[in-house]
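Colleague: Structure for this input, please:
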Amino acid sequence: TEIFDDIKNEDQYNIHIELNHKKEPTILCSCASGMGTTSKLKDIILDSLPTGVTLKVLTYDYATLIKQ
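Modeller: The predicted structure follows:
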């Protein structure tokens, strides 16, 4: 964290650090051909998971992702 504090003081970067933060397992689905394929992929992934597995599947437009 000391290195990040030094970088933050330079005002050139926007950094956010979360220590000891448990994240929900997540899969990100995106496709350059559009959201239709992405939605189908999400359904396939969710349908293939064993019962009781908790997993978040997010869908995003590819063009939007590459702009960020």
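
Colleague: can we go C-alpha only for contacts and neighbour counts from here?
Modeller: OK.

Colleague: in the longest helix seen in the chain, what counts as buried?
Modeller: Using DSSP state H, we find that the single longest helix of the chain is helix 35-48. For helix 35-48, a neighbour-count test (16 or more other Cα atoms under 10 Å) marks 35, 38-39, 41-42 as buried.

Colleague: this one next, for a side-by-side:
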Amino acid sequence: MDKISYEVVEHLAVLSESPKGWKKELNLVSWNDRPAKFDIREWSPDHTKMSKGLTFTNAELSQLKKILAEMDI
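Modeller: As a prediction, the model looks like this:
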């Protein structure tokens, strides 16, 4: 399996932090030298390990924003 490369282009927010120091973050991440996408996943304190996560294009994140604004939470 080929190694996956990534670059956190911009850190946007920390959503939560576990007792072990892993943080669920919203970032702009470039995967395999492709254009950056919005990314939500947990990262180890030194950003060398990560959990599975979700990536969103601008259009997808915009749609999600509309959906969340309509929810009563």
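
Colleague: Superposed, what's their TM-score?
Modeller: For this chain pair, the superposition-based TM-score is 0.25 by TM-score structural alignment, normalised by the length of structure 1; 22 aligned residues with a Cα RMSD of 2.4 Å.

Colleague: sorry, back to before: now the element after the longest helix of structure 1, going C-ward?
Modeller: strand 56-59 (DSSP states H and E).

Colleague: circling back: let me have the buried residues of helix 35-48 of structure 1 in JSON lines, adding distance to T64 of structure 1 as columns.
Modeller: JSON lines is the format used below for these (distance: Cα to Cα, whole Å):
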{"residue": "M35", "distance to T64 of structure 1": "11"}
{"residue": "T38", "distance to T64 of structure 1": "13"}
{"residue": "S39", "distance to T64 of structure 1": "16"}
{"residue": "L41", "distance to T64 of structure 1": "18"}
{"residue": "K42", "distance to T64 of structure 1": "18"}
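
Colleague: ok, the residues you listed vs T26 of structure 1, which is closest?
Modeller: K42 (11.4 Å; Cα to Cα).

Colleague: Just to check, that closest one is in contact with T59?
Modeller: Yes: counting by Cα atoms under 8 Å, T59 is a contact partner of K42 of structure 1 at 7.2 Å.
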